[in-house]
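Asks: Have a look at this prediction, sequence included:
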Amino acid sequence: MVSSSSPSCNLRSLLERLLELRQQVVEGSQKYLAAWGCLTSPPAAIHNLARYLALRQQDLRSLQLELAAAGLSSLGRCESRVLESLDAVIAILAATQGLTHTAPSYEEFYAGDTALEQHAEALFGPPSPHRRARIMVTLPSEAAEQPELLLQLLERGMNVARINCAHDEPSVWEKMVAHLRQAEAQTQRRCKILLDLAGPKIRTGPVAMPPGKTKVYRGDRILLTAKVPEASADISCQVTCSLPEVLAHLQVGATVWIDDGKIGARVVRIEPAGVVLEVDKVAPQGKKLRAEKGLNFRKLPGSDR
């Protein structure tokens, strides 16, 4: 008779739990793929991401402790190979019970790592023989006027030159690229160029304040509008939104952060001209509201908008 606390029973229990976990991961990943609209032949990386998200929906802590105690992988580093990691452990446990389970080959197990290396080389160029990491340098505006700066950076090991397109303009970027190509010819070294495109940022536009008022304080109301604002005694401040389409998606109770969170407000009323906000978070001394400041929105819990 085999004791329920014997190693054999523990391994059998681990096997059953891992098989159940594998099924949960497979089923959960299908839901993600369906939501993303790529159920049919998804790329391997997308499929693995869906499996990883499904895996992280489970509480693995006790299972991981037991796997580690048995000298098996605790699945702590399976990000690039979720199903392969599960199958490798399941195959070992199955063998202890006289069963079989197909384990991934060496190539299959490390396919994600291989793809990552290939993509990294395509994006950042080949690695240096002296170090694993690539060096990416964000070029300052001076790089457009100082070709020697690019030469120095290249000689000191720069692998990727990043141009932040939120600053300067195309003519400046062209000069940076030209200077870099010139430095490449001089050093016989190749360097990738990364153009970092700024995404859309919703900002405040023109601001109208009542006479004598320069700041907003807790309890003040702001009309966030698509139209050019006009001073009003009823609402202490009016400000336009650079992307007025977003106003139609705001609901009463939603949170609006202005100027990198320096002003916090909530939507208290919807009007044809826009939404009325009430300031509930601001420094005691108040805060000036200016144009060209960022706007961030947080939807209501449970809302699909």
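Replies: Done, it's in.

Asks: contacts, neighbours, all on C-alpha from now
Replies: Will do.

Asks: Thought residue 140 was touching residue 172, still the case?
Replies: No: with contact defined as CA atoms under 8 Å, residue 172 does not reach residue 140; the gap is 10.4 Å.

Asks: okay, the two: which has more neighbours?
Replies: Remark: of residue 172 and residue 140, residue 172 carries more neighbours, 18 against 14, as counted by other CA atoms under 10 Å.

Asks: got the contact list for the nearest residue to residue 260 once chain neighbours are set aside?
Replies: The spatially closest residue to residue 260, leaving aside those adjacent along the chain, is residue 294, at 6.1 Å (CA to CA, 6 or more residues apart in numbering). Shown in contact with residue 294 (CA atoms under 8 Å, 6 or more residues apart in numbering): 201-204, 258-260.

Asks: and the gap between residue 294 and residue 150?
Replies: 33 Å (CA to CA, to the nearest Å).

Asks: Also residue 180?
Replies: Residue 180 is 6 Å from residue 150, where distance means CA to CA.

Asks: How about residue 248?
Replies: 47 Å.

Asks: who has more neighbours, these two?
Replies: For residue 248 versus residue 150, neighbours defined as other CA under 10 Å are more numerous around residue 150 (25 against 11).

Asks: In contact with that one, which residues are there?
Replies: With CA under 8 Å, 6+ apart, residue 150 has these contacts: 143, 179-180, 183.

Asks: so which of those residues is the most crowded?
Replies: residue 180 (26 neighbours).

Asks: Is that residue in contact with residue 151, as I believe?
Replies: Yes: counting by CA under 8 Å, residue 180 touches residue 151, with 7.3 Å between them.

Asks: circling back: just the buried subset of the contacts of residue 294, written out for PyMOL, thanks.
Replies: Buried residues among those (16 or more other CA atoms under 10 Å), as a PyMOL selection:
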select buried, resi 202+203+204+258+259
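
Asks: Nearest to residue 218 among the contacts of residue 294?
Replies: residue 258 (13.4 Å; CA to CA).

Asks: before we move on, which element is the residue nearest to that closest one when sequence neighbours are not counted in?
Replies: Excluding the flanking residues, the one nearest residue 258 by CA to CA, 6+ apart is residue 295, at 4.9 Å. Per DSSP states H and E: residue 295 is located in strand 295-298.

Asks: outside of that strand, which residues touch it?
Replies: 201-204, 254-260.

Asks: Included below, for side-by-side comparison, is a second structure:
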Amino acid sequence: MKINAEKIRELITQIDVIIVAIREEETDAESLLAAIHPVYHKSARNLIHYNAFRKFDLRSTQKKLQKLGVTRLARAEGHLMSSLLKTRFILYSLLGEQPPLIPKAMLSIKNGKRQLSKHTKELLGYRSKGRRVRIMVTQPTQAAHDYQMVYDLVQNGMNCARINCAHDNPEIWSKIIANVKKASKASGKKVKITMDLAGPKIRTGNITPGPKIRKYTPERDKIGNILSPALIVLVPEVMETSKPNTLAVGSDWLHKLALGDTFTFKDTRNKKRKLKVVHVGELEVQVHCYKTSYISTGTTIRCVNRELDDGIVGDLPAIEQSILLRTGDVLTITKPNVLGTTPVFDKDGNLIERPTIPCLLPEVFDRVKEGERILFDDGKIEGRIETIFPDHFEVRITRALEKGSKLKAEKGINFPTTDLGISGLTAKDKIDMEFIAKNADVVNFSFVNSKDDVEELLSELEKLDAINSLSIILKIETRYAFDNLVEILLAAMKVKYIGVMIARGDLAVETGWDTISKVQEEILALCGAAHVPVVWATQVLESFAKKGLPSRAEITDATASLKAECVMLNKGPYINDVLQLLNKLLSNMEQFHEKNEPMLPRMEKL
């Protein structure tokens, strides 16, 4: 191979410039490094090296190195100085020269990988046989009462059980943990318990309830013939858990009904409708309805085939209201103590009153500015803040579905360009921390935005005497958390052991769908430099978990989790099927990937 000595010397100079910059940044960070826990001393130093390294635009240098058949340093984050010095040595060797002496790197390539492996085992437990990537599974409420389901999760490859403190209560959490530990012991597999702090989630508040009414519609074919009548179930009382086709009619009247009884009633539109009894049970009576009917609380049901007192429909739950928003609409955001309202129109369809919806976090109103973006319901609806008043602000909708998008209560709100100045720990979080410190292995810290949030968490752990006994996973879910990730990691590295969760749902909304791929890669790289394990989270095989069938895109996405140390699954009725598939998928694909490095086994036919 013909050697262009001048170009090689240019490359050596470029690498020397980078090394000098890294050494200077390392010197500036000595006081910060002094506070790092001994477990992370080398890792923190390597993170500082990598952060300095990435302040250069390296693309031209990488292309030149590639042409020489030398490493492009694209996968060097875990052992940066060692890779730079080795590359420098090779370049001098191509010139037939000995490189000038430079202090040795503290961390070899081999030791860099060992650091990550060790930290992963300490944080997330032992890996499953044949699989490097651990699997974390969110536990549903059912896990408190269904031991067999939990046992199956452990048997099918769950390494970590996740409990979200935003749901249920300490009594339920205790039962879930007991079942996980029991199943873990029975299977001979150590399963780590991780618990999420709820954090200051920003959500829409309640909307004024709709009428207490239920609609029943028979199933018809394409030309309008009835295929099957609507089935209505008459019961003594409608409970919160009752199905939508139930009506309460009072126990005494219900027990007088007989098979074949026929009834008439007038629905809310004053249309005359009929019902026929088709089944009489001990606790319920089933009737058929042959035309679309709107039945409300207080509707009178009259028997026509025999003498019988009238039945009265009991109290029904109010219809949950939603606000239909189209591009160009204006939505008023109010403080939490005001119920939301749907828009009001006159008889000609002209808007009389704009819709309103409360935001459940009052601190927001002191921080927002005109012109800032706002997103609702995981980014499905987007707007821009137009006008601000003392007790509310107005939002012009800039993106919604063509036919309009519905906004309901309890939906997330994101302010991606607003510095809300909200602490990562709420009053509820601090109470929940007491339970977590006593019962869990890891706390998942939601809504971390800065090193100050980390310091607050460490202070709380110190009060609970849980420093270094309770591990920490930092949930990166905002653009501020991403921008501050290096200082967040260095603040957390004062204790052992830590990890990072890429909360891809909120993060995508905050940073933008066009940016999330880049953001994911950068988080993986920075955590790789710090030897901090990463949890790949949000919507992994979610449609499979909920509906029982994965999409092709979901399979590809699940495979991408091989870049991380752990993948998180959310709950769903088909979660054990999902776990079996993911376990097999990761085991099969790990021969082609070692973290973010492609591997090449011998090609074989299927």
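Replies: It's in. As the structure is a computational prediction, the values presented were derived from the model and not from experiment.

Asks: From the contacts of residue 150 of the first structure, which land in strands?
Replies: Counting by DSSP state E, none of the members of these fall within strands.

Asks: between these, which is nearest residue 67 of the first structure?
Replies: The nearest one, if we look at the contacts of residue 150 of the first structure relative to residue 67 of the first structure and count by CA to CA, is residue 180, at 51.9 Å.

Asks: Quick one: end-to-end distance for stretch 259-275 of the first structure.
Replies: Taking CA to CA as the criterion, the two ends of stretch 259-275 of the first structure lie 18 Å apart.

Asks: Buried ones in it, by neighbour count?
Replies: Here stretch 259-275 of the first structure shows 259, 263-268, 270, 274-275 as buried, counting by 16+ other CA under 10 Å.

Asks: Now compare these and name the two farthest from each other.
Replies: Largest pairwise distance in those, by CA to CA, is 21.9 Å, between 259 and 270.

Asks: Out of the buried residues of stretch 259-275 of the first structure, the closest to residue 215 of the first structure would be?
Replies: residue 263 (10.8 Å).

Asks: measure the closest one to residue 284 of the first structure for me?
Replies: Where residue 284 of the first structure is concerned, residue 263 of the first structure sits at a distance of 11 Å (CA to CA).

Asks: Can you check which part of the second structure stretch 239-256 of the first structure sits on?
Replies: Mapped onto the second structure using TM-score structural alignment, stretch 239-256 of the first structure spans residues 357-374.

Asks: any idea which helix or strand carries residue 276 of the first structure?
Replies: strand 274-281.

Asks: okay, and that strand goes to which residues in the second structure?
Replies: With TM-score structural alignment as the criterion, strand 274-281 of the first structure aligns to 392-399.

Asks: Mind listing what's buried along the matching stretch?
Replies: Those would be 392-399, for stretch 392-399 of the second structure by 16+ other CA under 10 Å.

Asks: what does it contact?
Replies: 325-335, 365, 374, 381-388.

Asks: Just tell me what residue 218 of the first structure corresponds to in the second structure.
Replies: Per TM-score structural alignment, residue 218 of the first structure is aligned with residue 327.

Asks: Regarding its match, what is its secondary structure?
Replies: Classification of residue 327 of the second structure by DSSP: H, G, I helix; E, B strand; the rest coil places it in coil.

Asks: before we move on, what SS does the residue nearest to residue 193 of the first structure when sequence neighbours are not counted have?
Replies: Among residues not flanking residue 193 of the first structure along the chain, residue 161 sits closest, at 4.8 Å (CA to CA, 6+ apart). Following three-state DSSP, the label given to residue 161 of the first structure is strand.

Asks: Hmm, residue 194 and residue 161 of the first structure touching each other?
Replies: Yes: counting by CA under 8 Å, residue 194 is a contact partner of residue 161 of the first structure at 6.1 Å.

Asks: Between these two, which has more neighbouring residues?
Replies: Neighbour totals were compared for residue 161 of the first structure and residue 194, and residue 161 leads with 23 against 17 (other CA under 10 Å).

Asks: Select the longest helix from the second structure.
Replies: In the second structure, assigned by DSSP state H, the helix with the most residues is helix 5-28.

Asks: quick one: the strands in the stretch 301-450 of the second structure?
Replies: Along the stretch 301-450 of the second structure, the stretches classed as strands by DSSP state E, counting those that start in this stretch are 311-312, 323-325, 330-334, 344-345, 351-353, 356-358, 373-376, 381-388, 392-399, 405-407, 413-414, 442-445.

Asks: Provide the contact partners of the third one at residue level.
Replies: Contacts of strand 330-334 of the second structure from elsewhere in the structure, counted by CA under 8 Å, 6+ apart, are 340, 354-359, 391-397.

Asks: With distance to residue 98 of the second structure as extra columns, can I get these in JSON lines?
Replies: Converted to JSON lines, the contacts of strand 330-334 of the second structure look like this (distance: CA to CA, whole Å):
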{"residue": "340", "distance to residue 98 of the second structure": "75"}
{"residue": "354", "distance to residue 98 of the second structure": "77"}
{"residue": "355", "distance to residue 98 of the second structure": "75"}
{"residue": "356", "distance to residue 98 of the second structure": "73"}
{"residue": "357", "distance to residue 98 of the second structure": "71"}
{"residue": "358", "distance to residue 98 of the second structure": "70"}
{"residue": "359", "distance to residue 98 of the second structure": "66"}
{"residue": "391", "distance to residue 98 of the second structure": "72"}
{"residue": "392", "distance to residue 98 of the second structure": "70"}
{"residue": "393", "distance to residue 98 of the second structure": "68"}
{"residue": "394", "distance to residue 98 of the second structure": "69"}
{"residue": "395", "distance to residue 98 of the second structure": "66"}
{"residue": "396", "distance to residue 98 of the second structure": "66"}
{"residue": "397", "distance to residue 98 of the second structure": "65"}
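
Asks: okay, among the residues you listed, which ones form the most distant pair?
Replies: By the measure CA to CA, 391 and 397 form the most distant pair in the contacts of strand 330-334 of the second structure, at 19.7 Å.

Asks: Going by residue numbers, what spans are helices in the first structure?
Replies: 7-36, 44-55, 61-69, 82-96, 106-109, 111-124, 147-155, 170-187.

Asks: With respect to residue 130 of the first structure, which of these lies nearest?
Replies: Using CA to CA, the nearest of the helices of the first structure to residue 130 of the first structure is helix 147-155, at 14.2 Å.

Asks: For that closest one, buried residues please.
Replies: Result for helix 147-155 of the first structure [16+ other CA under 10 Å]: buried residues 147, 149-151, 153-154.

Asks: Which single one of the residues you listed is nearest to residue 106 of the first structure?
Replies: residue 154 (37.8 Å).
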